[in-house]
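>>> got a sequence here, can you build the structure:
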Amino acid sequence: IFELQARGITPVIAHPERNHGFQKEPDRLYDFVASGCLTQITASSYLGVFGSEVEDFTQRIIDAGLGFVFASDAHNLKGRNFRMQKAFAKLEQHNGAEMVTWMQDNAKKIINGDDLEPSEYHHIKEKKKFWLFR
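Below you'll find the model as predicted:
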């Protein structure tokens, strides 16, 4: 990553929500963003296609300000469909229209080679645990 940044390239970490290392140690993702990396969240992950654990972690990444853009991850129409519209609708419901606009603007800036600044970001909150006693 240092070598890429030394060449003026901003690394974009693809689907960190599905990375077991980040799932086990979420502070590692924070450290990458703090060092200047961006992240690309898979829309299908956000919608629960890869299970509820990944869906929950994706929301926590977004809530921490560590998710910058959505990716379709649509390799083909049979297996991985294009779910961007549904992901943006869910994002608006959970995080507001400003977040949708911010993520869409980030995608345009990346495509155009423009710099983008992260919004406020912080460490990912631990997953809430519920205990049932009998």
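
>>> contacts, neighbours, all on C-alpha from now
Will do.

>>> can you give me the helices for the chain?
Ranges of helices in the chain, per DSSP state H, are 2-6, 20-24, 26-34, 43-46, 52-63, 84-95, 97-112.

>>> out of the ones you listed, deepest packed?
By mean neighbour count, with neighbours taken as mean count of other CA atoms under 10 Å, helix 43-46 ranks first of the helices of the chain at a mean of 27.

>>> thinking again about what came up before, any chance of the helices of the chain in JSON lines, with distance to Glu126 too?
Listed next are the helices of the chain as JSON lines, based on distance: least, CA to CA, whole Å:
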{"stretch": "helix 2-6", "distance to Glu126": "28"}
{"stretch": "helix 20-24", "distance to Glu126": "10"}
{"stretch": "helix 26-34", "distance to Glu126": "9"}
{"stretch": "helix 43-46", "distance to Glu126": "17"}
{"stretch": "helix 52-63", "distance to Glu126": "8"}
{"stretch": "helix 84-95", "distance to Glu126": "18"}
{"stretch": "helix 97-112", "distance to Glu126": "22"}
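
>>> please generate a structure for the following sequence too, so the two can be compared:
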Amino acid sequence: MIDTHAHILAGLDDGAQTMDETKTLLEEAIAEQLTGIIATPHAFHPNFRTDLAALQKQLETTRQYITQQNLPIKLYSGQECRLTEKLPDLLDEGKALTLADSRYVLLELPSSGVPAYTVPIIQQLIARNYVPVIAHAERNQGIIEKPERLNRLLLHGAMAQVTAGSVSGHFGKAIQKTAFDLIEANLIHVYGSDVHSIDQRPFHFNAGLDLLEKKNLHEYVDIFLENNDRILLNTNLHVLEPQTVEKGKWWKLFS
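Coordinates of the predicted model:
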């Protein structure tokens, strides 16, 4: 299983702060039966400096540790790229990283909503053969209020990722309900942990998958895990026909 969203590299953002924390997260990843992790430190976020040289150094240090310890896991490069009008150029210039050197770009929107210029940026990315993957769509306030906003982004060529902790309930029932609503409306394509730390923001990778299985949503488990693999292969994702988000399903999820 591949984790497509992880803040596991030390000292780059609000994820792991030390190499010891990175080592602990790797141990937990192996316990979760993950075989690969795409490291996605924040890029162009207002609260964190983007330093590709530091990222590459930390990536190499962590890979060396994995090799030395003979750990059964692989680490891939990537970034969680904050929405910016310069993003298409930054990617072309090698100043921003795609997921595992593929054409897929993990795109972070402001948590408060979906800016008006999101669609033009998505269109520019698609025109340059990149595929934006909207990170933790279920935690965006604009999408929570109007899920059709996500559908609009998908119609322009974007994909969407859900966070394992949202599915498992780690972020509360309201976020969990939104996650399930988007999943069951076929508006989610990729699955990631968005792990930051063992204590505050753990993997919850299997916890989310297990709950999907419990809710008889086995098809989505298969699609998410397959699509995660397809990102590494840089091939087209499996996409189901988007549906309208149904209302009044709270009792279904938590009964």
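
>>> tm score of chain vs chain?
TM-score for the superposed chains, counting by TM-score structural alignment, normalised by the length of structure 1: 0.89, backed by 130 aligned residues with a CA RMSD of 1.7 Å.

>>> OK, contacts around Val49 of structure 1?
Residues in contact with Val49 of structure 1 (CA atoms under 8 Å, 6 or more residues apart in numbering) are Glu55.

>>> neighbours of Tyr104 of structure 2, just the number please.
24 (other CA atoms under 10 Å).

>>> list the contacts of the residue nearest to it when sequence neighbours are not counted.
Of all residues beyond its chain neighbours, the one nearest Tyr104 of structure 2 is Val131 (4.7 Å), with distances taken as CA to CA, 6 or more residues apart in numbering. By CA under 8 Å, 6+ apart, Val131 of structure 2 lies in contact with 103-105, 125, 157-159.

>>> against Pro16 of structure 1, how distant is the corresponding residue of structure 1 for Val131 of structure 2?
Counting by TM-score structural alignment, Val131 of structure 2 lines up with Thr10 in structure 1. Counting by CA to CA, to the nearest Å, the gap between Thr10 of structure 1 and Pro16 of structure 1 amounts to 16 Å.

>>> same question, Ile41 of structure 1
From Ile41 of structure 1 over to Pro16 of structure 1 (counting by CA to CA), the distance is 7 Å.

>>> do the same with Gly79 of structure 1
20 Å.

>>> and those two? Which one has more around it.
Pro16 (23 against 8).

>>> show me the contacts for that one.
22, 29, 39-41.

>>> try 7 Å
22, 41 (CA atoms under 7 Å, 6 or more residues apart in numbering).

>>> again, but for His15 of structure 1
40-42.

>>> wait, which of the residues you listed is closest to Lys129 of structure 1?
Lowest distance from Lys129 of structure 1 to the contacts of His15 of structure 1 (CA to CA) belongs to Ile41, with 24.2 Å.

>>> to which residue of structure 2 is the closest one aligned?
So Ile41 of structure 1 corresponds to Val162, using TM-score structural alignment.

>>> gap between Ser35 of structure 1 and Arg28 of structure 1?
The value you get for Ser35 of structure 1 to Arg28 of structure 1, if CA to CA is used, is 11 Å.

>>> same question for Ala74 of structure 1.
Distance from Ala74 of structure 1 to Arg28 of structure 1, by CA to CA: 27 Å.
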